[in-house]
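A.B. asks: Okay, structure incoming, though there's no sequence with it:
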């Protein structure tokens, strides 16, 4: 996890420790996802296109989803709070534009932050601000 990542003040210390030591998870590290802002309500992350493309050179549709799910999962875990965790139970994505180079940025916005469920919309954009995909994710919040 990059030192530029900002954490909300009320984030449980064990979650900060887990995020910092894991870098957001092995897959997020492999895909070079960088978490820039993190909160339950609004989070931002970026990822290079290079290294995450499919056979004809476009950013892989699954890479969009990994970026979105990584951000939605962390945002849900923040909402869940200390002694709880988030488990993804549903995700869908609509890809509306392709990209072959540069950096993509995902912005995660909470739609519902409940006691047992958290739903987020994640929009992935290219460097020119064009919407590439829209991802919606629901996490179940569980006690440890």
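C.D. replies: Arrived safely. Remember, predicted model here, so these are calculated numbers, not experimental data.
A.B. asks: switch to C-alpha atoms for all contacts and neighbour counts from now on
C.D. replies: OK.
A.B. asks: now the longest helix along the chain, how far from the centre of its chain.
C.D. replies: When the chain is parsed with DSSP state H, its longest helix is helix 61-80. On the basis of C-alpha atoms, centre = their mean, to the nearest Å, helix 61-80 sits 3 Å off its chain's mean C-alpha point.
A.B. asks: Show me what counts as buried in that helix.
C.D. replies: Buried residues in helix 61-80, counted by 16 or more other C-alpha atoms under 10 Å: 61, 63-80.
A.B. asks: Go ahead and name everything in contact with whichever helix or strand comes after it.
C.D. replies: Sequence order places strand 84-95 as the next helix or strand after helix 61-80, per DSSP states H and E. Strand 84-95 is contacted by residues 61, 65, 69, 73, 76-77, 80, 132-144 when judged by C-alpha atoms under 8 Å, 6 or more residues apart in numbering.
A.B. asks: got the buried residues for stretch 107-118?
C.D. replies: For stretch 107-118, the buried set under the neighbour-count rule, 16+ other C-alpha under 10 Å, comprises 107, 108, 109, 110, 113, 117, 118.
A.B. asks: typo on my end, stretch 21-33
C.D. replies: Neighbour counts over stretch 21-33 (16+ other C-alpha under 10 Å) mark 23, 24, 28, 31, 32, 33 as buried.
A.B. asks: Next up, a structure to set beside the first:
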């Protein structure tokens, strides 16, 4: 190994968040973001058309002990923005311009799984639907996020 080589700063963060090694060169200087780490989000499948991740309920609840509605939106925005970034490629950046959600059912424990599916992948806009479910596959919330894709 070259004595002058400095590894990218976020490799451990990427590994802990479930980001496959094949994306570490691209994301190694960026990481996944402090909020993703704080929320305990771990990626599964990664791609522009479809992206999945899990998030624990524990640590992300509101006063009544249920998963905070804002936590649903954090998971949705994380998935939609990362999927838009995969569509945009390493030399362009997505910027969220719209997000909305409908909460269908509460959850007090366990893991939430989010699945982002592309609705539109254009040159300047990417829109994803993100469905959050519990371990039994029951629908918790549905969100839609649109990202504008900018040149870096």
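C.D. replies: That came in fine, so what should we check first? The model shown is predicted, which means the values in this text are computed figures rather than measured ones.
A.B. asks: on that earlier part again, out of the buried residues of stretch 21-33 of the first structure, who's nearest residue 125 of the first structure?
C.D. replies: Comparing those against residue 125 of the first structure with C-alpha to C-alpha places residue 33 closest, at 14.2 Å.
A.B. asks: How much space separates that closest one from residue 104 of the first structure?
C.D. replies: Distance of residue 33 of the first structure to residue 104 of the first structure, computed by C-alpha to C-alpha, to the nearest Å: 10 Å.
A.B. asks: cool, residue 13 of the first structure as well?
C.D. replies: Per C-alpha to C-alpha, residue 13 of the first structure is found 29 Å from residue 104 of the first structure.
A.B. asks: more crowded one of those two?
C.D. replies: residue 104 (24 against 11; other C-alpha atoms under 10 Å).
A.B. asks: Which position in the second structure pairs with the more buried one?
C.D. replies: Using TM-score structural alignment, the partner of residue 104 of the first structure in the second structure is residue 112.
A.B. asks: Mind listing residues that contact the host helix or strand of that match?
C.D. replies: Here residue 112 of the second structure, judged by DSSP H and E, is contained in strand 111-121. Residues from elsewhere that reach strand 111-121 of the second structure, judged by C-alpha under 8 Å, 6+ apart: 48-57, 75-76, 79-80, 83-84, 87, 126-135.
A.B. asks: at 6 Å what do you get?
C.D. replies: 49-57, 79, 126-134 (C-alpha atoms under 6 Å, 6 or more residues apart in numbering).
A.B. asks: do stretch 138-146 of the second structure as well
C.D. replies: Defining contact as C-alpha under 6 Å, 6+ apart, one finds that stretch 138-146 of the second structure is touched by 96-105, 126-133.
A.B. asks: ok, now stretch 14-24 of the first structure?
C.D. replies: With C-alpha under 6 Å, 6+ apart as the contact definition, stretch 14-24 of the first structure has outside contacts at residue 1.
A.B. asks: Next, the buried residues of stretch 50-59 of the first structure.
C.D. replies: For stretch 50-59 of the first structure, the neighbour count (16+ other C-alpha under 10 Å) marks 52, 53, 59 as buried.
A.B. asks: for stretch 36-51 of the first structure, same thing?
C.D. replies: So stretch 36-51 of the first structure, judged by 16+ other C-alpha under 10 Å, has buried residues 36-49.
A.B. asks: against the second structure, where does that stretch fall?
C.D. replies: Mapped onto the second structure using TM-score structural alignment, stretch 36-51 of the first structure covers residues 44-59.
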